[in-house]
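In: Please work out how this folds:
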Amino acid sequence: MELRINRRALIGLGVAAALTASSFALLRTDAGTASSHREAPMIAGDPRNDNTDVYAFVSPDRADTVTLLANWIPFQEPNGGPNFYPFDTRSRYNIKIDNDGDARPDITYQWTFRDEDRRGTSTFLYNNGPVTSLDDENLLFRQRYTLKRITRHGVRTLVSNGVVAPSDVGPASMPDYATLREQAVHGLSGGGKAFAGQADEAFFLDLRVFDLLYGGNLSEVGQDTTKGYNVNSLAVQVPAADLALRGDVRRNPVIGVWSTTDKWSPRGYTQVSRLGNPLVNEVVSPAGLKDAFNALPPAKDADVAALVKRVTDPELPKLLEAVYGIKAPATPRADLVEIFLTGVAKGNGPIAADLNSQTLNKDAGKLRPAEMLRLNMTVPPAKDPNRLGVLAGDLQGFPNGRRLGDDVVDIELQALAGAATSGKLVAALTDKVDHNDKPILRSFPYIPLPSGVAVNQR
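Out: Next up is the predicted model:
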């Protein structure tokens, strides 16, 4: 199928959404910024607080556990010294879980960081010799962290003096970075694990979607824009029962997951980043909502008419029709409400499947629609994962959680074009970047080791 641009239709297409006064009041732009790879105006100047991706999946090698992983600080050039890429010591980094469907966090895993800097006025170097362990005296700058588990019953410290895997300075400085990664995996009581440190940017895509949707004729595809860059990752692996409502995975198999960053200011901590499903704020939200969306707690999503409208009447299908002639599905899009706001269940909308809505939890109350990544923890790991996830019959893949190998760009393009209800894929509708350039690791935290080659040398 050859797709050609219809420039006249594109010029005539109205794509701006008006904000009502009440909606704008709920979306206070002074309170927050955005996440997902610098896609909002304000967060572009604050990369240490920019939350780029969230992953949630049943651990492939420990099927009774769930791995939650979130990334920050996008587009890290491997040779970005001398300061490299530390976490912000004045921020709180959170992964939040809603297991009863009220759109409020029932469990929060929260990381805070502190610097250990021995350079003083004597050197500019990150290290002054080869670093072979996390406590190596040659490592002059390191970060330590505290990890807490917060519930309505109280706060429990899981890790009090964890060491962050450092930025990978290079092979002369860190000849065996895999060992440093391994040492940075911290065991938790009850059989869990935690990690904080640098990693390869596992999100793969061609970002030229913003040039009139891949050049207007799909000629600008096949280039992994994030190839070679690194991120900072935070991850926990815990028994599924630790996340399930009332600790009962069989009765209450579904959780909702999102991450946030709380930044310190004279007014106290303020949420400046929020991320659940990939690309929501990047592609679904218009420019006028991007900064404000990430200050909003999920419990208020359903109150913002302008935000809900961007799901029920999204912009991208109209652009696909204008540019490529792919007919946009009829609105309102109840299928997208299921994918992004309620989870997929037979009682929620037109997608005829019980998959990942908290309405499937027998002990849950009334569901409040909210944007978050939802995972059914009873779906076992796929023996042969398919990059297109649920659309290809692989029920462990996105939008049922998100694995590191899920091709979320292609999945969301197809879903926005109507594939979740029609069952039909548009073969040409792809960015032709099907996988990351580095393989997923077989053990926690699974995300590949950081790249050590300058991006402009690739």
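In: make it CA atoms for all contacts and neighbour counts henceforth
Out: Will do.
In: For stretch 373-387, list every residue counted as buried.
Out: Going by neighbour count (16 or more other CA atoms under 10 Å), the buried part of stretch 373-387 is 373, 374, 375, 376, 377, 378, 379, 381, 385, 386, 387.
In: Turn these into JSON lines, including secondary structure and distance to residue 311.
Out: Listed next are those as JSON lines, based on DSSP: H, G, I helix; E, B strand; the rest coil; distance: CA to CA, whole Å:
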{"residue": "373", "secondary structure": "strand", "distance to residue 311": "15"}
{"residue": "374", "secondary structure": "strand", "distance to residue 311": "17"}
{"residue": "375", "secondary structure": "strand", "distance to residue 311": "20"}
{"residue": "376", "secondary structure": "strand", "distance to residue 311": "22"}
{"residue": "377", "secondary structure": "coil", "distance to residue 311": "26"}
{"residue": "378", "secondary structure": "coil", "distance to residue 311": "28"}
{"residue": "379", "secondary structure": "coil", "distance to residue 311": "27"}
{"residue": "381", "secondary structure": "coil", "distance to residue 311": "30"}
{"residue": "385", "secondary structure": "coil", "distance to residue 311": "28"}
{"residue": "386", "secondary structure": "coil", "distance to residue 311": "26"}
{"residue": "387", "secondary structure": "coil", "distance to residue 311": "24"}
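In: what ranges do the strands span in the stretch 201-350 of the chain?
Out: If DSSP state E, counting those that start in this stretch is used as the criterion, the strands of the stretch 201-350 of the chain fall at 230-239, 254-265, 268-275.
In: Throw those into JSON lines and include mean neighbour count and distance to residue 86, thanks.
Out: Output for the strands of the stretch 201-350 of the chain, formatted as JSON lines (neighbours: other CA atoms under 10 Å; distance: least, CA to CA, whole Å):
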{"stretch": "strand 230-239", "mean neighbour count": "25", "distance to residue 86": "8"}
{"stretch": "strand 254-265", "mean neighbour count": "24", "distance to residue 86": "15"}
{"stretch": "strand 268-275", "mean neighbour count": "22", "distance to residue 86": "17"}
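In: structure for this one too, so we can compare:
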Amino acid sequence: MKKGAVSALLVAAAVALAVVWGPSPEGGTASSHREAPAISEDPTADNTDVYAFRSLDKPDSLTIISNWIPAEDPGAGPMYYEFSSNARYYIYIDKKGDGGKPDIAYRFTFRRSEPVAFLRTTVQRYTVTRIANGRKRVVARGTTPPNNVGPRFLETNFGTADYRAIAAQRVTPLNGGGTVFAGQREDAFYADIGAIFDLLAFRRGTGITGGGKDFFAGYGVHGIALQIPISSLNDDDGIVGVWASTERPVLQVRAGAHNRRRTTSDRAPAFAGRHVIRRQKWVQVSRLANPLVNELIIPTASKDRWNALPPGRGDRPFLRFVEEPILAALINQLYPGVINAPEKNRDDLVSVFLTGVEGLNKQVEPSRGADLLRINLGIPPTPANEVNRLGVLGGDLAGYPNGRRLEDDVIDIAEQAVAGALKGNPNAKLLGDGVDSGDRPSLGFFPYENDPFSGFVNSKGNCERGTEEVGGQNATCP
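Out: Have a look, this model is predicted:
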């Protein structure tokens, strides 16, 4: 291929990836961090990751975790990160698998925190509403823990600098069975995005040999964790699909005499001396199930539209981008004769992202495909010492794409899948970003994602550099 054609392909791939790492407190990228133009300007509504798994300590339950607000800097005061009080956060469960009307929805709404001195406590009250069979029922009212501002802030306002103890007190039971937690967490996602989005410019010695740089080390997110008894799902085949979304209010305004109509998510326009009709409705602005779909598959011009559509109906127009992924062509151009990724007829990727994998967690045919994170609840959790970070590709059927655990290396899995691992391409296993685990291990108990780093230490994952004594408390990374 001529150099010009290769350059055009690289530009197209860059546009398709369309992810920018920003230095501001609202910055961040991949797995689904800042994946579309509009949502990159609305971080408190931005879904970053969704996880679904059976845990070793509660194997009779389904745990679902959804995160929002990418790349939270632990020291980003005084207006520390919070869930938006002007948004609705959802976690859905679909037993049919076609992305239509979900069987069960959990809706989360938050209040603003109270100010303290020149800061704010970041403790938010929230309400959980369960929606099923046309009925809405409040199943929990809880409070978030504060952000991990620092040991002096915690000691002064909460009586202890032990952040884990504070967070444990905010785990709340669900009426009807189950448990919920909402608040700041350490971001479990890990990746060398500096290399990935420099057009797969992997560092020397990376791939499957390690040596990559985890650009998410030391950063946080705001997460919602649900733990639900499997028996309460009443699912016949034991396979469910999961996704999450965010809604924002939209205000429609009409001025009678002027016959003007505007739609805004901010304040209503002023129409002096005229009768104004206002109507508020809620619209979806973000959604997420499988990691990396919007980044790597959906064209940039359609990313915002995809975010606003429900799974299923919103996915089928983009089927051809799954069947002929531009990333496969890019891999072949960047590594000619090395990987040989199949570029067309990618029914294997359709099964991963839209239908479920045959013999594992398949729910629907491609004509009814939907981007859902599917999990076969009949497969038990893998013992901790036997977990394979490559999930199903590594022979561990309890990992992605059968649900997703906090430990699953979705970057390497996605790269190898696009390169044809599920089609038997032996060269696919050469791909990887060289980051094989996060900077902190997950917890062995609910809510599983680890505590956020201390804003006082602000170590970006380097705990030794931040160790210091403050008010008798050791402020090293917890």
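In: follow-up on the earlier one: just so I know, which of the strands of the stretch 201-350 of the first structure lies nearest residue 400 of the first structure?
Out: With CA to CA as the measure, strand 254-265 is the member of these nearest residue 400 of the first structure (9.5 Å).
In: Name all residues that make contact with the aligned partner of residue 337 of the first structure in the second structure.
Out: Using TM-score structural alignment, the partner of residue 337 of the first structure in the second structure is residue 350. By CA atoms under 8 Å, 6 or more residues apart in numbering, the residues touching residue 350 of the second structure are 319, 322, 323, 366.
In: If you rank these by neighbours, which is first?
Out: Within these, neighbour counts (other CA atoms under 10 Å) peak at residue 322, which reaches 26 neighbours.
In: Please look at that one and residue 348 and confirm they touch.
Out: No. The criterion here is CA atoms under 8 Å, and residue 322 of the second structure misses it with residue 348 at 9.4 Å.
In: Give me the distance from stretch 232-244 of the first structure to the chain's centre.
Out: In terms of CA atoms, centre = their mean, to the nearest Å, the centre of stretch 232-244 of the first structure is set 15 Å apart from its chain centre.
In: so what's the nearest residue to residue 409 of the first structure once chain neighbours are set aside up against?
Out: Once flanking residues are discounted, residue 409 of the first structure sits nearest to residue 205: 6.7 Å by CA to CA, 6 or more residues apart in numbering. By CA under 8 Å, 6+ apart, the contact list for residue 205 of the first structure reads 223, 224, 225, 226, 409, 431, 433, 434.
In: ok, those vs residue 142 of the first structure, which is closest?
Out: residue 226 (26.0 Å).
In: tell me, how many neighbours does the equivalent of the closest one over in the second structure end up with?
Out: By TM-score structural alignment, residue 226 of the first structure lines up with residue 216 in the second structure. Close neighbours of residue 216 of the second structure, defined as other CA under 10 Å, add up to 25.
In: what sits against the corresponding residue of the second structure for residue 192 of the first structure?
Out: Under the alignment (TM-score structural alignment), residue 192 of the first structure maps onto residue 178 of the second structure. Listed by CA under 8 Å, 6+ apart, the contact partners of residue 178 of the second structure are 226, 227, 228, 229.
In: Quick check: closest non-adjacent residue to residue 83 of the first structure.
Out: Distance criterion CA to CA, 6+ apart; nearest residue to residue 83 of the first structure, sequence neighbours excluded, is residue 126 at 6.9 Å.
In: Is that neighbour in contact with residue 82, as I believe?
Out: Yes. Counting by CA under 8 Å, residue 126 of the first structure does reach residue 82; the two are 6.3 Å apart.
In: Settle it for me: which of the two has more neighbours?
Out: Of the pair residue 126 of the first structure and residue 82, residue 126 is the one with more neighbours under other CA under 10 Å, namely 22 against 11.
In: The more buried one and residue 337 of the first structure: what is the separation?
Out: The gap separating residue 126 of the first structure from residue 337 of the first structure is 48 Å, by CA to CA, to the nearest Å.
In: Let me know the secondary structure of the corresponding residue of the second structure for residue 441 of the first structure.
Out: Matched to the second structure by TM-score structural alignment, residue 441 of the first structure sits across from residue 443. Following DSSP: H, G, I helix; E, B strand; the rest coil, we place residue 443 of the second structure in the coil state.
In: May I ask you to confirm that residue 443 of the second structure is in contact with residue 406?
Out: No. Taking contacts as CA under 8 Å, residue 443 of the second structure lies outside contact range of residue 406: 9.7 Å.
In: Any chance you could list residues touching both of these two?
Out: Joint contacts of residue 443 of the second structure and residue 406 (CA under 8 Å, 6+ apart) are residue 449.
In: ok, those two, which is more surrounded?
Out: Neighbour tally, residue 443 of the second structure and residue 406, criterion other CA under 10 Å: the higher count belongs to residue 406, 26 against 12.
In: Distance check, whatever residue of the first structure lines up with the more buried one against residue 73 of the first structure.
Out: Matched across to the first structure, residue 406 of the second structure falls on residue 404, judged by TM-score structural alignment. For residue 404 of the first structure, the distance to residue 73 of the first structure (CA to CA) stands at 17 Å.
In: same question, residue 266 of the first structure
Out: 23 Å.
In: who has more neighbours, these two?
Out: residue 73 (25 against 6).
In: residues touching residue 358 of the first structure, list them.
Out: Residue 358 of the first structure touches 99, 100, 101, 252, 254, 255, 256, 342, 343, 364, 367, counting by CA under 8 Å, 6+ apart.
In: Most neighbours of all the residues you listed, which one?
Out: Per-residue neighbour counts (other CA under 10 Å) across these peak at residue 343, which has 35 neighbours.
In: Would you mark the buried spots in stretch 174-184 of the first structure?
Out: Using 16+ other CA under 10 Å as the test for burial, stretch 174-184 of the first structure gives 174, 176, 177, 180, 181, 183, 184.
In: Determine which two of those residues are furthest apart.
Out: Going by CA to CA, the pair spanning those furthest: 174 and 184, at 14.2 Å.
In: could you pull out the helices for the first structure?
Out: For the first structure, the helices defined by DSSP state H cover 7-12, 21-26, 177-183, 212-213, 287-293, 305-312, 315-324, 334-337, 408-416, 419-422.
In: Include distance to residue 59 of the first structure when you put the ones you listed into JSON lines, please.
Out: Listed next are those as JSON lines, based on distance: least, CA to CA, whole Å:
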{"stretch": "helix 7-12", "distance to residue 59 of the first structure": "44"}
{"stretch": "helix 21-26", "distance to residue 59 of the first structure": "37"}
{"stretch": "helix 177-183", "distance to residue 59 of the first structure": "17"}
{"stretch": "helix 212-213", "distance to residue 59 of the first structure": "35"}
{"stretch": "helix 287-293", "distance to residue 59 of the first structure": "30"}
{"stretch": "helix 305-312", "distance to residue 59 of the first structure": "30"}
{"stretch": "helix 315-324", "distance to residue 59 of the first structure": "33"}
{"stretch": "helix 334-337", "distance to residue 59 of the first structure": "27"}
{"stretch": "helix 408-416", "distance to residue 59 of the first structure": "19"}
{"stretch": "helix 419-422", "distance to residue 59 of the first structure": "26"}
